[in-house]
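> My questions concern the predicted model and sequence given below.
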Amino acid sequence: MAELSWRDGATPVSAAFGEGYFGASDSLGEARHVFLGGNDLPARFRDGFHIAELGFGTGLNAVAAAHAWRESGTAGTLRITSFEAWPMAAEDMARALAPWPDLEPHARALVAAWAAGARRCELPGADAGGAVVIEVIEGDARLTLPRWPGRADAWFLDGFSPARNPELWEPGLIAEVAARSAPGATFATYSAAGAVRSALTAAGFTVERVRGFANKKHMTRGRLIPGSGVTGEPGVEGASP
């Protein structure tokens, strides 16, 4: 389990990486700007849309996506698969997600499942039916991602900063991200580091440096170049339709 301290009583800080899980005072606004907006969501939502994420952390990005899915009224199922090496304790997750009452129904369902030991759970979807299915795969992503049979339509690249957590930004792992992307897949990340952009370019993504959130000058987004990344057929479970 992740060992934490709390900055100002509200921001969880990783003892292993010496960095806060939230990079802005408006963390939900940042999640929406970087990861949802950076992937053109919710405009691209459709039944069976699959988000994959490096770094589950507090679960904020996943819960924000689930809320956006419900608010969009899209029928069917949204899938979110996240890769996390240092899972957070349920009580810490609940504390981290508590400031956002709009997210409470989704956060409550996630925390309850997490406390029960489940790493796959279903959150409520649109009133028209359907659901949001979240699965968290624990372990070093350099080992677990190559074994994942799915294909993502959008990637949230949200590890700790490359300076603190270089393993989650290695070119080899970014190449695995591309290899497990559906045609037309997109990515978004708060990082604008040159090494990160170079790894994404080498993996076959277009790379665009755009305005970051609040006081952060830049972030990065892009799309898989046709013919890049996808190798072979994905497995049945977790694959995008």
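Thanks, I have it.
> Every contact and neighbour count from this point should use C-alpha atoms.
Fine.
> Next up, the contacts around the residue sitting nearest the centre point of the chain.
When CA atoms, centre = their mean is applied to the chain, the residue found nearest the centroid is residue 53 (3.1 Å). Contacts for residue 53 (CA atoms under 8 Å, 6 or more residues apart in numbering) come out as 80-83, 155-158.
> could you measure it against residue 5, distance?
Between residue 53 and residue 5 the distance is 24 Å, computed by CA to CA, to the nearest Å.
> just to revisit the earlier point, that's a strand at the residue nearest to the centre of the chain, yeah?
Yes - checked against DSSP: H, G, I helix; E, B strand; the rest coil, residue 53 lies within a strand.
> Report the buried members of the contacts of residue 53.
Burial of the contacts of residue 53 was assessed by neighbour count (16 or more other CA atoms under 10 Å); the buried members are 80-83, 155-158.
> Please compare the first structure with the one that follows:
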Amino acid sequence: MPYSEEFGDFYYSRADGRAECRHVFLAANGLPDRFAVRPNFVIAELGFGTGLNFIETWSAWETTAPKGARLDFHSFELRLLSRENIERALSAWPDLASKARELTSRWPDKPAGDVKIDFAGQDKSIRLHVHSGLALARLNAAAFAADAWFLDGFSPARNPGMWSAELMRAVADHTVDGGTFATYSAAGWVRRNLQAAGFRVEKRPGHSGKRDMSAGVLVNALQMPETLG
């Protein structure tokens, strides 16, 4: 299990990080169903970590998105892991080996800055852009609008800056009308920061015995997508 000494937290659920990704980030954002009706889709993420969310999303998008589709995946990470550490973490899921190799074969051995990788298939394409550094500064300098957000920083209690009111406002500023978010956290102050930024927030059942998580949509949308209801 990859563990951050700096923040005193694991990079993903010790119960099953992959199942957590599917439950929290994919299902609560209405994915992969939304891929089928939006040929050009943008996902943004706070906390790239081992790249597990990216690979799991890639797998879901590949089987659902129509021909000619494009996925842009922006992720913000303060400390990028080395190629070796990513390989070790992803080896827990042998059926993801092919995509893990595609990622790690093009991942710098010891990344010192942003990482940009294009994955081009026969009829679909993905662009991964990992923004390295402080999330608030890097997000404020970025130019994109996300259809869905994965808020996956370390625990709010251990890394409060990744959940601040200022950062949640920047997340909202980089979200399309009707865009959604999902996170494993149900901390009251995190939900209030998201609400203040303009999201309608609701609690959902959490993953693997965790009582609650949070998901939501920008309030200027006419209605929350059925898959989020």
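Cool, got the structure. Note that the coordinates shown come from a computational prediction; the quantities given were computed from them, not determined experimentally.
> Looking at the buried ones among the contacts of residue 53 of the first structure, which is nearest residue 227 of the first structure?
Compare each of these with residue 227 of the first structure using CA to CA and the shortest gap goes to residue 155, at 17.8 Å.
> residue contacts, the closest one?
Residue 155 of the first structure makes contact with 39, 51-54, 185-188 under the criterion CA under 8 Å, 6+ apart.
> which bit of the first structure covers the longest helix anywhere in the second structure?
Residue-count comparison of every helix in the second structure, with assignments taken from DSSP state H, identifies helix 52-64 as the longest. Taking TM-score structural alignment as the measure, the first structure aligns residues 60-72 with helix 52-64 of the second structure.
> Could you do stretch 4-22 of the second structure as well?
The counterpart of stretch 4-22 of the second structure in the first structure, counting by TM-score structural alignment, spans residues 14-32.
> what distance separates the start and the end of the matching stretch?
When the termini of stretch 14-32 of the first structure are compared using CA to CA, they are 22 Å apart.
> buried ones in that stretch?
Here stretch 14-32 of the first structure shows 14, 19-24, 27-28, 30-32 as buried, counting by 16+ other CA under 10 Å.
> From those, pick the one nearest residue 209 of the first structure.
In terms of CA to CA, no member of those lies closer to residue 209 of the first structure than residue 30, at 16.0 Å.
> Return the mean post-superposition distance for the longest helix of the second structure against the first structure.
Once superposed with the first structure, the aligned residues differ from helix 52-64 of the second structure by a mean of 0.7 Å; criterion: mean CA distance after the TM-score superposition for the first structure.
> buried ones in that helix?
Within helix 52-64 of the second structure, the residues that count as buried by 16+ other CA under 10 Å are 52-58, 60-62, 64.
> do the same with stretch 125-138 of the first structure
Applying a neighbour-count criterion of 16+ other CA under 10 Å, the buried positions in stretch 125-138 of the first structure are 125-126, 130-138.
> Would you mind listing the outside residues contacting that stretch?
Judged by CA under 8 Å, 6+ apart, the contacts made with stretch 125-138 of the first structure from elsewhere in the structure are 56, 62, 66, 69-87, 119-124, 144.
> quick revisit: filter the buried ones among the contacts of residue 53 of the first structure down to just the ones in strands.
When these are checked against strands (DSSP state E), the matches are 80-83, 155-157.
> Thanks again, I'm all set now.
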